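In: This is a predicted model, with the sequence first.
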Amino acid sequence: MRRYVPVFVVLLLLAATLFIMGGAPRPDAPPAPSVRVGTVAPDFTLRTYDGDTVTLSHLRGKVVLINFWATWCPPCRAEKPALEKLYQRFSNRDDFEILAVNVEEDAQRALDVYLERNPHSFPIPIDAQARVQELYRVYRFPETFILDRNGIVVDHVIGGRDWTDAQVIAYISRLLGE
């Protein structure tokens, strides 16, 4: 019986190691979000669909809604008309901006087709190399960050939303000090 004790101890240690490793994060799991409510949104510069350049830090003093999306994403397409209405609702103000960051590799061609049927008036920065998408740890679409005038993330929305909802309008109005 004593000669089985070392084998039993080795098996017990092996089982304990496997148990502990089972609780470890998987290497293919997305990393924890680096952009959280209450933190300063990471700065970025991107070229827009219209050929302009937008730098987030240059928008300080404005309430900014950053919406990550793609034309192949049905919920993204579904919420774009409401985003346009929200943008138009506050178009008389110079302290509100929407950045609809497109994350497609072939964004220019995809947007040419999409925007022909779905015109917009807000800027569409293109993140074809997914640098900003990775910086913000965006893995689901659409995903939206709302920033206050100081560039602090005050809301984080995963999935589509009705941006014309009265509560959303009231929330944006409060951020703008209306």
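Out: Right, received. Where do you want to start? Residues are numbered from 1 along each chain as shown.

In: make it CA atoms for all contacts and neighbour counts henceforth
Out: Noted.

In: where do the strands sit along this protein?
Out: Ranges of strands within the chain are 45-47, 53-55, 63-69, 96-102, 143-147, 153-158, based on DSSP state E.

In: residues in contact with the third one?
Out: When contacts are taken as Cα atoms under 8 Å, 6 or more residues apart in numbering, the neighbours of strand 63-69 outside the stretch itself are 76, 95-103, 133, 138, 141-149, 151, 175-176.

In: do the same with the last one
Out: Surrounding strand 153-158, the residues in contact under the criterion Cα under 8 Å, 6+ apart are 35-41, 140-148.

In: cutoff 10 Å now
Out: Contact with strand 153-158 is made by 35-42, 63-68, 138-148, 175, as judged by Cα atoms under 10 Å, 6 or more residues apart in numbering.

In: Kindly report the same for the fifth one.
Out: Applying Cα under 10 Å, 6+ apart, the set of residues contacting strand 143-147 from outside is 35-41, 60, 62-69, 76, 96-101, 133, 136, 138, 152-161, 172, 175.

In: another one to put next to it:
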Amino acid sequence: MIKKILGIVVLVTLSFIVIVGLVDNNTNKTSGSGTTENNAEGAGIVAPGQTGIKPGKMAPDFELQTLSGDTFKLSDLRGKKVILNFWASWCNPCKEEMPVMQKFYEAHKDEVEVIAVNLTGNEVGVKAARDYINKHNYTYTIPLDKDLDAREKYDVSIIPTTYFIGTDGKIQQPHKSGPMTYEYMTKMLDKLK
């Protein structure tokens, strides 16, 4: 008798969890680009299942125009430590992370390059990215991934996503999906060679 009651309690609990998950999934906001925004850890922009680039692999090179109009090429930073972040202005977890990245950048810009690639192809336009950056006075480099080539090379399926690249041009730590804290960035910087 106790086993039957316990079994019923387990089934009711599991059913409740599934129903809550489905309701929560259906109430996520949809951005202007047609992608689903999930405020918990990051915003999904493509189907899940991509795993990103593993530590020990060379960081794929890319060349993009920056928000300031310059040409940015990742391989030009070889010999420097790099925190490579992917974001969009409509992404709430990105908005949570960017002021922390600015504070970190101001404190550590002599030790590491902070690069925040705007997924302009998933963005509501360059103007949205420019307005957001100017409004908050972020000063790290902002390349514009208009064709989403860099996103594809890095298998970014959730934003923000961040890679940690060493002076050898290799990914040296597992990538981070979701917003970073100041402490996390400091920890990753300490591990980069």
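Out: Thanks, I have it. Fair warning: this is a prediction, and the values are worked out from it, not measured in the lab.

In: Any idea what the TM-score comes out to?
Out: The TM-score (TM-score structural alignment, normalised by the length of the first structure) is 0.74; 145 aligned residues with a Cα RMSD of 1.9 Å.

In: circling back to that earlier point, from the contacts of strand 153-158 of the first structure, list just the buried residues.
Out: By neighbour count, with 16 or more other Cα atoms under 10 Å, those hold 35-36, 41, 63-68, 138, 141-148, 175 as buried.

In: export the strands of the first structure to CSV and tack on distance to Phe8 of the first structure?
Out: Formatted as CSV, those follow (distance: least, Cα to Cα, whole Å):
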stretch, distance to Phe8 of the first structure
strand 45-47, 60
strand 53-55, 62
strand 63-69, 54
strand 96-102, 57
strand 143-147, 51
strand 153-158, 49
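
In: Of all those, which one is nearest Phe90 of the first structure?
Out: With Cα to Cα as the criterion, Phe90 of the first structure lies closest to strand 96-102 of the strands of the first structure, at 6.9 Å.

In: quick check: angle from the closest one to strand 63-69?
Out: Here the directions of strand 96-102 of the first structure and strand 63-69 differ by 20 degrees (axes from the mean of the first three to the mean of the last three Cα atoms, to 10 degrees).

In: After alignment, which residue of the first structure pairs with Trp87 of the second structure?
Out: If you follow Trp87 of the second structure across to the first structure using TM-score structural alignment, you land on Trp69.

In: what's the answer for Tyr154 of the second structure, then?
Out: The equivalent of Tyr154 of the second structure in the first structure is Tyr136 (alignment by TM-score structural alignment).

In: Output the longest helix belonging to the first structure.
Out: helix 5-22 (DSSP state H).

In: how distant is that helix from the center of its chain?
Out: 42 Å (Cα atoms, centre = their mean, to the nearest Å).

In: what about the aligned residue in the second structure for Val103 of the first structure, distance to Glu96 of the second structure?
Out: Using TM-score structural alignment, the equivalent of Val103 of the first structure in the second structure is Leu119. Separation of Leu119 of the second structure from Glu96 of the second structure (Cα to Cα, to the nearest Å): 17 Å.

In: just Gly52 of the second structure next, same as before
Out: Distance from Gly52 of the second structure to Glu96 of the second structure, counting by Cα to Cα: 22 Å.

In: of these two, who's got more company?
Out: Neighbour count, other Cα atoms under 10 Å: between Gly52 of the second structure and Glu96, Gly52 has more, with 19 against 16.

In: Just to check, the more buried one is in contact with Ala150?
Out: No. The criterion here is Cα atoms under 10 Å, and Gly52 of the second structure misses it with Ala150 at 11.9 Å.
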